[in-house]
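1. Return atomic coordinates for the entry below.
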Amino acid sequence: MRIALVSEHANPLAAVGGVDTGGQNVHVAGLSAALAALGHEVTVYTRRAAGEEPPVVRMAPGVTVEHVPAGPPEPLPKDELLPYMPAFAAHLARRWRAVRPDVAHAHFWMSGLATLAAAEELRIPVVQTFHALGTVKQRWQGTADTSPPGRVAVERDIGRRAAAVIATCTDEVKELAAMDVPVERITVVPCGVDLDLFHPGPLDVPVLHHAGGDGRTGADGVARILSIGRLVPRKGVETIIEALAHVPGAHLTIAGGDPADEEFARLSRLAAASGLAERVRLVGSVARADVPALIRSARLVVTVPWYEPFGMVPVEAMACGVPVVASAVGGHLDTVSGCGVLTPPRRPRALARVLRDLLARPDLRASLAAAGLLRARSRYGWQKVAARTESVYRTMTGDHVDRLVAAGG
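-> Below is the predicted model:
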């Protein structure tokens, strides 16, 4: 099958950890490689964000990344890309007239807008994954939401026009149904995790943590807690710092972001003002290859965003055999429930109680770690995620009918 993945702002080749580079980049990279491993030919279309980017890059066997000229060849916040989507769509249409894909899978709402426009004339079936919904962002961020006006209405239209919608969690299905997206066209397929990279390997402690001991517990008996991800307010890192004030002796490593960013500076100031400067360390972005070792070096991984469309960090921690504390929102309700601890978002005192309890109970931590590892391996490996995604594609292209006929069904 010839598959087009459209990801207008999230380049699978980009380094993860910036304000607009995170789970979607990882998802598109992992999904494209896993689909290619199933024998498909995959092209990822993403916006050219630098003048030196070559038009086409071979990312992996069977996977090509094409940098689409749409807007200035420089980094732009994703919420400023809407005016360039007509040019993006025109490029897709030109390319697809020359080589028509069997299916186009759009990632994020602006990708959906461009993909539907380019696919209509050629009658290419379009599958949509939103990764985040404007209704949810608006609900939690209010006036701080920088989405273009009309985003929610456009998402509703995309959801109704797409041949199929892939939601990454069951909570998203409820949100889509409330937007009048036909439920019968929605399939839940989660994001995946690279089980070859994320696993409970040796305790190879990175130097990013405070010195001393084995990393999980320092020479002085200090427990290590890890927060990792993009540094934006809605990720809830502030809540973890505030909770730490009520968890005596524990140290927190915060990985992600850039020291030049305002959020990095704000969190540093908060730690200092809370008297936690000696127990909180912000280390900035970490190379993807170094993330598993950093996760394994922690006693607990904590991720408590206000909202989370899926949340890859908990699944990566689970795959490394490290227990997880997460906010009871979005995708966490699927991934963490029953094999980690869920806590209300933006409730530092409640989080502190959970952290104190877990740090005092090694038996419970071990039980949660084992349950999380089992779940990550049984549900979230990329091979399984790609196979479920492929199944959705085949229902759109008619391949399932051809196979039934060939089998005499």
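
2. When you work out contacts or count neighbours from here on, use the C-alpha atoms and nothing else.
-> Will do.

3. From Ala60, how far out is Ala33?
-> 7 Å (CA to CA, to the nearest Å).

4. ok, Gln138 - contacts?
-> Counting by CA atoms under 8 Å, 6 or more residues apart in numbering, Gln138 makes contact with Asp145.

5. I'd like the distance between Lys174 and Ala114.
-> Taken as CA to CA, the span from Lys174 to Ala114 is 25 Å.

6. Can you show me the strands along the stretch 201-350 of the chain?
-> Assigned by DSSP state E, counting those that start in this stretch, the strands in the stretch 201-350 of the chain fall at 224-228, 251-255, 280-284, 300-303, 324-327, 341-343.

7. just to revisit the earlier point, the more surrounded of Lys174 and Ala114?
-> Ala114 (24 against 14; other CA atoms under 10 Å).

8. Next, find the distance separating that one from Ala272.
-> For Ala114, the distance to Ala272 equals 46 Å [CA to CA].

9. do the same with Glu238
-> From Glu238 across to Ala272, the span is 12 Å (CA to CA).

10. can you check Val57 too?
-> 44 Å.

11. re earlier: okay, Glu238 and Ala272: which has more neighbours?
-> The neighbour comparison of Glu238 against Ala272 (other CA under 10 Å) goes to Glu238, with 23 against 14.

12. The more buried one contacts Leu267, doesn't it?
-> Yes - the criterion here is CA atoms under 8 Å, and Glu238 meets it with Leu267 at 6.6 Å.

13. Nearest residue to Thr217 in space, ignoring adjacent ones along the chain?
-> Among residues not flanking Thr217 along the chain, Ala223 sits closest, at 4.7 Å (CA to CA, 6 or more residues apart in numbering).

14. and this one, so I can compare the two:
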Amino acid sequence: MRVAYLSVDPGVPVFGTKGASVHVQEVVRELRGRGHEVSVYTTRAGSRVPADLEDLRVVEVPLGPHPGTAAREAAQARAARELAARAEADHPDLVYERYSLFSRALSQVTATTGAASVLEVNSPLVDEQRTHRGLCDAEGALEVLHAQVGAAGLTLCVSGPVEAWVRGHCPTGRVRTLPNGVNTVRITPRPEDPDQVVVTFVGTLKPWHGVEDLLRAAALAREPWSLRVVGDGPQGPALRSQAREDGLEVDFRGAVAPEQVPDHLAGSAVAVAPYPEPTTGQGHYFSPLKVYEYMAAGLPVVASAVGQLPGALEGCGLLVPPSDPQALADALDALASDPRRRRELGRRARQEAVDHHSWSRVVTRALELAGVDSA
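-> This next block holds a predicted model:
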């Protein structure tokens, strides 16, 4: 089967380090592993190409100069049209698009080729853009969403809140929820560091990941555990400054390629996802890639009780109120002082990841729901 994978969002490089890039790579990897011929059409290829994807065909149409918000939106729409035309010329059997603002690519390709189609929606993107980055043509963006969902044979949402958002704007589409997954072959349990209890966070250093609360928790800790932070982002300098001011010795490792994450989880005793209280009415709508990676690594997880996390971590970790550094410190202290409990929670976490959250299961289910051959 010929598959056209479309990702028009310039904020998501195909070969990048953020969670969205991991998502793109893993879906492509699973499709290729089943013998399908996959081509990726994108506005931003990125440069961190994993060895097993070096031969992947990538068609790139960069946005080019776009001074100002309105110009960026117009450039994204133009790039989507060009990428769709390139995909049409390849006559795909399946069109799989990661939903992007102002892209009608899926609807354009399916209209001319009759290919089966899946639209993957990872967030309430119109609301996100309006709140965090700026949006000129909100009405046009919603019209595009309606057209894309209407054209798609199947719209997959990563969480219930995202599905509710899509249905609120597009009540007639065929919409389902399918959470994210994890590569349980690439990420496997490793031994703890024998000399120290290491608590690890992996993720982009942005406000919605709550790393400042994690640093406050480390300053409040009564047990001797050490903190490792894997990732970088806009908050990096401020967080490093906060750690210095609080007298904390934090192992900041910077951004790493997705294939390097297992090595940076190695030696960890506990993993942490300290999401803060939401500051907008959107709530926590994500499907947490990092948490599934922690689970695949056989690590007990301490996380905020938000979004999908209470269900995902049942029997696999400890939940704390969001934006509560003292509660976070207490939970981390409890696991730091109890190696037997860590081992049991980690064992359950690994089993849950393998049984229910592998990318293989996710892609199989997506293709089944789309009514196409998953072999």
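
15. just to revisit the earlier point, which residue of Ala33 and Ala60 of structure 1 possesses the greater neighbour count?
-> The residue with more neighbours, out of Ala33 of structure 1 and Ala60, is Ala33; 23 against 15, by other CA under 10 Å.

16. all helices of the stretch 301-409 of structure 1, in order?
-> Using DSSP state H, counting those that start in this stretch, the helices of the stretch 301-409 of structure 1 run over 312-319, 332-335, 348-359, 362-379, 382-397, 399-406.

17. Could I get these in TSV, plus columns for distance to Cys169 of structure 1?
-> Formatted as TSV, the helices of the stretch 301-409 of structure 1 follow (distance: least, CA to CA, whole Å):
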stretch	distance to Cys169 of structure 1
helix 312-319	12
helix 332-335	7
helix 348-359	24
helix 362-379	13
helix 382-397	13
helix 399-406	25
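
18. what's the most buried one of those helices?
-> helix 312-319 (a mean of 27; mean count of other CA atoms under 10 Å).

19. That one vs structure 2, average offset?
-> Superposing on structure 2 and averaging over aligned pairs (mean CA distance after the TM-score superposition for structure 1), helix 312-319 of structure 1 comes out at 1.1 Å.

20. mind listing what the counterpart of Ala70 of structure 1 in structure 2 touches?
-> Using TM-score structural alignment, the equivalent of Ala70 of structure 1 in structure 2 is Leu63. Neighbour list for Leu63 of structure 2: Pro10, Thr43, Arg72, Ala75, Gln76, Ala79 [criterion: CA under 8 Å, 6+ apart].

21. now, which of these sits nearest Glu128 of structure 2?
-> Top of the list for closeness to Glu128 of structure 2, among the contacts of Leu63 of structure 2 and by CA to CA, is Pro10 at 15.0 Å.

22. which outside residues touch stretch 147-164 of structure 2?
-> 104, 106-107, 110, 116-124, 170, 172-180, 284-287, 308, 366, 369-370.

23. err, stretch 256-269 of structure 2, not the other one
-> Contacts for stretch 256-269 of structure 2 (CA under 8 Å, 6+ apart): 16-18, 22, 48, 50, 186-193, 197-200, 230-231, 294, 297, 299-300, 336, 342.

24. Tell me the buried residues within the residues you listed.
-> Using 16 or more other CA atoms under 10 Å as the burial test, those include 16-18, 22, 48, 187-190, 192, 197-200, 230-231, 294, 297, 299-300, 336, 342 as buried.

25. Quick check, Ser304 of structure 2 in contact with Pro321.
-> Yes - contact between Ser304 of structure 2 and Pro321 holds when scored by CA under 8 Å: they sit 5.5 Å apart.

26. More neighbours: which of the two?
-> It is Ser304, of Ser304 of structure 2 and Pro321, that has more neighbours when counted by other CA under 10 Å, with 24 against 17.

27. what does the more buried one align to in structure 1?
-> Under the alignment (TM-score structural alignment), Ser304 of structure 2 pairs with Ser327 in structure 1.

28. what's the answer for Ala266 of structure 2, then?
-> So Ala266 of structure 2 corresponds to Arg296, using TM-score structural alignment.

29. number of nearby residues for that match?
-> Residues lying near Arg296 of structure 1 (other CA under 10 Å) number 29.

30. what residues are up against Val118 of structure 2?
-> Contact analysis of Val118 of structure 2 by CA under 8 Å, 6+ apart lists Leu94, Val95, Tyr96, Glu97, Ala152, Gly153, Leu154, Thr155, Leu156, Ala370.

31. From Gly210 of structure 2, how far off is the spatially closest residue to Glu212 of structure 2 that is not a sequence neighbour?
-> The shortest distance from Glu212 of structure 2 to any non-neighbouring residue, by CA to CA, 6+ apart, is to Leu239 (6.5 Å). Distance, Leu239 of structure 2 to Gly210 of structure 2, using CA to CA: 11 Å.
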